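A.B. asks: Can you look at this prediction? I've put the sequence above it.
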Amino acid sequence: MAKTFYLYLLASGPCGYLCVGVTNDIARRVAEHKSGMVPGYTAERGIDQLVWYEAHQYIDQAILREKRIKRWLREWKFALVEKDNPRWLDLYGEVRASAEPGSAAPTGPDVI
């Protein structure tokens, strides 16, 4: 079975602080942010709401897109979220419901 890699945007709330990341298990990674297992910038600012994500077949594609989005202006990132998620809803429930059993449980540092 082919692995899927996810590029994601977390936010502290509508038009709040943002964080861009890549993972191979989005449900687990967001659960780690929500539980406070990821110290630093995101934990200090309460950035734990999944507001946008996209799937990639290849890790290099996901990382390249992540690097591009990190260079974007803040307003461009807001527009990206608002195109697919205009109410800035937390999409964690959506990805958790579609995740493999047990994958949403935080287990330790993410290797990706």
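C.D. replies: Happy to help now that I have it. Numbering: from 1, shown residues only.
A.B. asks: can we go C-alpha only for contacts and neighbour counts from here?
C.D. replies: OK.
A.B. asks: Just the residues contacting the lengthiest helix in the chain, thanks.
C.D. replies: Of all segments of type helix in the chain, defined using DSSP state H, the longest is helix 59-71. Here helix 59-71 makes contact (C-alpha atoms under 8 Å, 6 or more residues apart in numbering) with Phe5, Tyr6, Leu7, Val20, Gly21, Val22, Ala55, His56, Lys77.
A.B. asks: Out of those residues, name the ones that lie in strands.
C.D. replies: In strands, defined here by DSSP state E, the members of these are Phe5, Tyr6, Leu7, Val20, Gly21, Val22, Ala55, His56.
A.B. asks: And here is the other one:
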Amino acid sequence: MPRRCATRNDLMKPGYVYIMTNKNNTTLYVGVTSDLERRVKEHKSKKDPKSFTARYNLNKLVYHEAHQMIGDAIAREKQLKAGNRAKKMALIESINPEWQDLIIGDE
């Protein structure tokens, strides 16, 4: 199903930036969504078996931040993706030093 273009109304909705990892914290994935709980459940259930998160078994939410507008979340996602691994790790450890799963959902 083709994705539709975002409307001005869509960009006014809240959004979340998040980081997922695997059991050994070796691979990081930065994403953005308007519904964090739903999106994390999709990652954990491997809704799209060919996706990056499914292929690398990224099923732990280790970081997230909320934004009032999804456009701001998208800009922050781009900023985080442009950063190196050390910066992402420091960000995670600033709120989650044990790298615990922040959403424990149905597996």
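C.D. replies: Okay, I see it. Remember, predicted model here, so these are calculated numbers, not experimental data.
A.B. asks: just curious, which of the ones in strands among the contacts of helix 59-71 of structure 1 is nearest to Thr42 of structure 1?
C.D. replies: Checking these against Thr42 of structure 1 with C-alpha to C-alpha, the nearest one is Val20 at 10.3 Å.
A.B. asks: aligned partner of that closest one in structure 2?
C.D. replies: Correspondence of Val20 of structure 1 to structure 2, assessed by TM-score structural alignment: Val30.
A.B. asks: which ones are touching its match?
C.D. replies: Contacts of Val30 of structure 2 by C-alpha under 8 Å, 6+ apart are Val17, Tyr18, Ile19, Met20, Glu77, Leu80, Lys81.
A.B. asks: Export those as JSON lines, with columns for neighbour count.
C.D. replies: JSON lines is the format used below for the contacts of Val30 of structure 2 (neighbours: other C-alpha atoms under 10 Å):
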{"residue": "Val17", "neighbour count": "24"}
{"residue": "Tyr18", "neighbour count": "23"}
{"residue": "Ile19", "neighbour count": "23"}
{"residue": "Met20", "neighbour count": "24"}
{"residue": "Glu77", "neighbour count": "19"}
{"residue": "Leu80", "neighbour count": "19"}
{"residue": "Lys81", "neighbour count": "14"}
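A.B. asks: which of these lies closest to Ser45 of structure 2?
C.D. replies: Closest to Ser45 of structure 2, out of all of the contacts of Val30 of structure 2 and judged by C-alpha to C-alpha, is Met20, at 13.4 Å.
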